[in-house]
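Student: Let me see the structure of the following:
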Amino acid sequence: MLTVFLDLLGLGIVIPIAAPLLLTPGEGMLPPDYGTGARAIVLGFLLGIYSLAQFFGAPVLGALADRHGRRKILLLSLAGTAAGYLLFAEGIARQDILLCFFSRLLDGFTGGNISIAYAAIADITDEENRAKNFGLIGMSFGLGFILGPFIGGVLANPAIISWFNLATPYWFAAGLGVVNMFVLILFFPETLQQRKTRKVSLLTGMRNIRNAFAQKRLRAIFLTVFLVTFGFDFFTQFFQVFLIGKFSFSPTDIANLFGYIGLWLVLTQGLFMRPLNKRFSSESIVAWTILLLAIVFPFLLWPARSWWIYVIVPFIALFSGITTPNLTAIISMQVPSEEQGSILGMRQSMQALAMAGPPIIAGFITGININLPILSAAVCTVAGWIVFVTLFRKPKSPPGAGGY
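Tutor: Next up, the predicted model:
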């Protein structure tokens, strides 16, 4: 939990920065004659390339974690994350957009931190408590998002300290990555008891997608994960652009809003997850929360005043915060313990593929209408709900339950 918290704290710190960095001509990252549409397209590719790299890297890390243990591979992943932040900060300092792209590639390829953390939780958790304990990871995620964006907004504001700028949050996040590595070395025990040798290949991600859809018991749940993630990423990746375009949000405004969303994620995990999972199965829960999430998205387009956004986003945090750990628990319960790293790496690969497309697509369609990414989020999430309620069937008995 501490590892995930520190990792997400670093991620939260840099969330408010990317959109203002590229959409503001005065920052010098792109030629001054680039219009808003062209800048949005470049931003979309910058955000999407991280997930594309993660698509290839996540299953490699998952297989390596099954072979060499969670601890070593998580340490490697954190080192890549810290290096990625350092390179991005240097790219801002040099106004070198290509270096920023390379840093996102590196961070994306090594960015399997949460997937490996899920596998470690699965190693030491029985089926009954798995969704609840995955919810603890979600709570750590939310805590990082409460503090991270707020810290990022402060560190990017030169009115507070004169030498603060948009690169400062990345330097700080890189330092957190190093701290996280030391925490891992000192306090994180190896959780994998039975290691399994798997072939490691850059094409594993493509094979995982093929295998996920080839197996009847995995096809529906992975298609659900793909569509829900695809939809949700239209919101998460380009919500900053919407806020800047419609309400003229500053980096500090964006930071405060994302911190507020993180607060609701924590409240969701702390107040609702365990009571819900005691009374209902993960399958019953997500059948409702996916639909409710899709219904809430269009409400973001209605307000003419920005304060209404603060009324709407708690519902997005609530329904997404409940959906994600329960979907992960459903996936985890499909395989025995020695295959947890691989199937959760497969999940991460599926999510990464789903996350690569929305920012790129949003970069193009934002130039047509700034509301289209939010509408796309709703449509894709509804499609995921339809797939889940019509195609997914829970196994009659859990496979390989004896290893947990």
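
Student: Only C-alpha atoms from now on, for both contacts and neighbour counts.
Tutor: Fine.

Student: what's residue 327 in contact with, if anything?
Tutor: By CA atoms under 8 Å, 6 or more residues apart in numbering, the contact list for residue 327 reads 221, 225, 282, 283, 286.

Student: and it, helix, strand or coil?
Tutor: Put simply, residue 327 is helix when judged by DSSP: H, G, I helix; E, B strand; the rest coil.

Student: quick one: the helices in the stretch 151-300 of the chain?
Tutor: Ranges of helices within the stretch 151-300 of the chain are 168-187, 204-214, 216-247, 251-267, 274-279, 282-296, based on DSSP state H, counting those that start in this stretch.

Student: now those helices in a markdown table, with distance to residue 51 and mean neighbour count?
Tutor: Formatted as a markdown table, those follow (distance: least, CA to CA, whole Å; neighbours: other CA atoms under 10 Å):
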| stretch | distance to residue 51 | mean neighbour count |
| --- | --- | --- |
| helix 168-187 | 19 | 20 |
| helix 204-214 | 12 | 17 |
| helix 216-247 | 11 | 22 |
| helix 251-267 | 20 | 24 |
| helix 274-279 | 30 | 14 |
| helix 282-296 | 22 | 19 |
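
Student: what about these, which gets the closest to residue 54?
Tutor: Taking CA to CA, helix 204-214 is the member of the helices of the stretch 151-300 of the chain nearest to residue 54, at 9.2 Å.

Student: can you list contacts of that closest one?
Tutor: For helix 204-214, using CA under 8 Å, 6+ apart, the contacting residues are 55-60, 218-220, 222-223, 346, 349-350.

Student: same question, stretch 161-171
Tutor: 13-14, 17, 21, 85-86, 88-90, 92-93, 151-152, 155-158.

Student: swap in stretch 365-374?
Tutor: Contacts of stretch 365-374 (CA under 8 Å, 6+ apart): 36-37, 40, 234-235, 238-239, 242, 245, 297-298, 300-301, 362.

Student: go again using 7 Å as the cut-off
Tutor: Here stretch 365-374 makes contact (CA atoms under 7 Å, 6 or more residues apart in numbering) with 37, 234, 235, 242, 297, 298, 301, 362.

Student: now do stretch 33-51
Tutor: Taking CA under 7 Å, 6+ apart as the rule, stretch 33-51 contacts 19, 22-23, 101, 104-105, 107-108, 352-353, 355-357, 359-360, 362-364, 367.

Student: To compare with the earlier structure, here is another sequence to fold:
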Amino acid sequence: MSDTKTFRVLFVTTLFEVIAFAMVIPLLPLLLTEPSSSLFILPEKYSADFGLVLLGAVTAAYPFGQFLSTPVLGELSDRYGRRPLLMMSIAGTVVANLVFGYGVMTASMPLLLGAKLFDGLTGGNISVVQAAVADVSSNEEKAERFSKLGAAFGVGLALGPAIAGILSTASLASFLSPSTPFFFASVLSLVSFSLVYFVLRETSPMEVSNEDMLEPFRRIGFYLLKSDVRGLFFANLLYFIGFAFFTTFVSDIVSNRFGLNQLQLGGYYLLIGTTVIGSRFFAVPKIFDGREERSLVVPGLVSTAAMLFLLYLVDSSLPLYIFTTGGFALANSVTQVAIQSSVSIGSQQDEQGTALGIYSSMRALGQSIPGITAGVVVAALATDVALVLAGGTVLTTAFLFWFADKEN
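Tutor: Got it, this is the predicted structure:
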């Protein structure tokens, strides 16, 4: 199998996994924070403010699990291969979605939290896919291929919420319910598992040694202190703290401002996902053409912060809000590709799993922190405050990274 065909398999695998993951995005706020919704399952003994806190906790459980597991899974994939680690991660996602669907059916809050945490602990699939893409790409190809791989997130973001909106609307068919999207997500992950098992070739050089069990942790610790990429890791951490303030509450913000139901929220994400696809396939490769990846980190961060502040100000026009979110999607794409490509280029070929595993871990930690803290803050103030917190955090990240790079 050629490197191009291998990349195509990795793209399709990522697409199915992201569609499955994205199904939860428009449903969680309706399940936990919207008593007027037909999907609302929060037991009466819990208050509305507790629903916001629970929304943050369930949202944070998955990335927190990833924070703990992805560096080790990435390191192990360097030693034992991408395929077995990828299959293990996808199998964990199958189980987690089945449990989450049952938790929705039974209105069990512990099951919802436990399923998301378990999915995160076993969910190193995206970081392993990224390492496999790095295996089959030259330094010159990495920015373009990481951008195209990001387009799978755009397609997934477009299709996942739209599919979830349809599959959760009981009025369309008697067998549909709020839990149906999560059972369907398990089926998609099973397709991904089959694709990896039957089609994907191994891409890693797999240097298995007699190292003791603590060696992966030592290498991770060493890599976190490596000067070439250390600043990128911590910029990634801070950036995704800001990013998660936005993603955790965007559905709640849009539904409250413009009165959208689950089907309309699915349409909103379809439009945003289409923007992400266009930016990843067409705009981002042109922006990066002939430019050093690291030089675009600060411009990407500043542009992302500006779009977040604009989203806070646009509170009466849905078309303008969608247009501004499109600008945010482009700025976000530039930022993520710039950081990710710089990490990969600054790492040795046999360190791609470790480096991109830590990258994903910092991303996951950043996404988990706001889940709980923002839930408490937003419950006390208003959901719109999340946009201000997001913009301020990203702008601070831009300043700190610019200052650190200048000092170096």
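
Student: if we can go back for a sec, counting neighbours, which of the contacts of stretch 161-171 of the first structure end up buried?
Tutor: Among those, those classed as buried by 16 or more other CA atoms under 10 Å are 13-14, 17, 21, 85-86, 88-90, 92, 151-152, 155-157.

Student: so which of the residues you listed comes closest to residue 65 of the first structure?
Tutor: When these are ranked by distance to residue 65 of the first structure (CA to CA), residue 85 comes first, at 23.4 Å.

Student: per the alignment, that closest one corresponds to what in the second structure?
Tutor: In the second structure, the residue matched to residue 85 of the first structure (TM-score structural alignment) is residue 97.

Student: how near is that match to residue 188 of the second structure?
Tutor: 10 Å (CA to CA, to the nearest Å).

Student: Can you give me the distance of the equivalent of residue 58 of the second structure over in the first structure to residue 313 of the first structure?
Tutor: In the first structure, the residue matched to residue 58 of the second structure (TM-score structural alignment) is residue 46. Residue 46 of the first structure sits 25 Å away from residue 313 of the first structure, going by CA to CA.

Student: ok, now which ones touch residue 390 of the second structure?
Tutor: By CA under 7 Å, 6+ apart, the contact set of residue 390 of the second structure is 242, 243, 245, 246, 308.

Student: Please report the distance of the aligned partner of the second one in the first structure from residue 153 of the first structure.
Tutor: By that I understand residue 243 of the second structure. Taking TM-score structural alignment, the alignment pairs residue 243 of the second structure with residue 232 from the first structure. Residue 232 of the first structure sits 23 Å away from residue 153 of the first structure, going by CA to CA.

Student: Show me the strands in the stretch 251-400 of the first structure, by range?
Tutor: Here the stretch 251-400 of the first structure has no strands by DSSP state E, counting those that start in this stretch.

Student: hang on, the earlier thing: so can I have TSV of the contacts of residue 327 of the first structure showing distance to residue 138 of the first structure?
Tutor: What follows is these, written out as TSV (distance: CA to CA, whole Å):
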residue	distance to residue 138 of the first structure
221	20
225	16
282	15
283	18
286	15
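
Student: tell me the two of these that are most distant?
Tutor: Within these, two members stand farthest from each other by CA to CA: 225 and 282, at 13.8 Å.

Student: Quick one: average offset of stretch 231-239 of the first structure versus the second structure, please.
Tutor: With mean CA distance after the TM-score superposition for the first structure, stretch 231-239 of the first structure departs from the second structure by a mean of 0.9 Å once superposed.

Student: Off-centre distance for that stretch?
Tutor: A distance of 10 Å separates the centroid of the chain from that of stretch 231-239 of the first structure, by CA atoms, centre = their mean, to the nearest Å.

Student: Need the nearest residue in space to the corresponding residue of the second structure for residue 7 of the first structure, chain neighbours excluded.
Tutor: In the second structure, residue 7 of the first structure lines up with residue 17, judged by TM-score structural alignment. Distances taken as CA to CA, 6 or more residues apart in numbering put residue 189 closest to residue 17 of the second structure, at 6.1 Å, once the chain neighbours are dropped.

Student: The match of residue 58 of the second structure: neighbouring residues, count only.
Tutor: Residues within reach of residue 46 of the first structure, counting by other CA atoms under 10 Å, total 24.

Student: Tell me who's in contact with residue 316 of the first structure.
Tutor: When contacts are taken as CA under 7 Å, 6+ apart, residue 316 of the first structure is in contact with 293, 296.

Student: Please report how far it lies from residue 13 of the first structure.
Tutor: Distance check for residue 316 of the first structure against residue 13 of the first structure: by CA to CA, it reads 21 Å.

Student: can you redo the contacts of stretch 365-374 of the first structure as a markdown table with distance to residue 202 of the first structure?
Tutor: Shown next, in a markdown table, are these (distance: CA to CA, whole Å):
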| residue | distance to residue 202 of the first structure |
| --- | --- |
| 37 | 34 |
| 234 | 27 |
| 235 | 29 |
| 242 | 35 |
| 297 | 36 |
| 298 | 38 |
| 301 | 40 |
| 362 | 27 |
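
Student: What is the nearest of those residues to residue 130 of the first structure?
Tutor: The closest of those, once distances to residue 130 of the first structure are taken by CA to CA, is residue 235, at 27.6 Å.

Student: contacting residues around that closest one?
Tutor: Neighbouring residues of residue 235 of the first structure by CA under 7 Å, 6+ apart: 373, 374, 377.

Student: Alignment lookup: the first one to the second structure.
Tutor: Put plainly, it is residue 373 of the first structure. Correspondence of residue 373 of the first structure to the second structure, assessed by TM-score structural alignment: residue 386.

Student: Tell me how far that match lies from residue 230 of the second structure.
Tutor: Note on residue 386 of the second structure: its distance to residue 230 of the second structure, by CA to CA, is 28 Å.

Student: One more: residue 401 of the second structure?
Tutor: According to CA to CA, residue 401 of the second structure and residue 230 of the second structure sit 11 Å apart.

Student: Also residue 186 of the second structure?
Tutor: According to CA to CA, residue 186 of the second structure stands 36 Å off from residue 230 of the second structure.

Student: ok, now residue 380 of the second structure?
Tutor: Per CA to CA, residue 380 of the second structure is found 36 Å from residue 230 of the second structure.

Student: Over to residue 341 of the second structure?
Tutor: For residue 341 of the second structure, the distance to residue 230 of the second structure under the criterion CA to CA works out to 14 Å.

Student: Residue in the first structure paired with residue 139 of the second structure?
Tutor: Under the alignment (TM-score structural alignment), residue 139 of the second structure pairs with residue 127 of the first structure.
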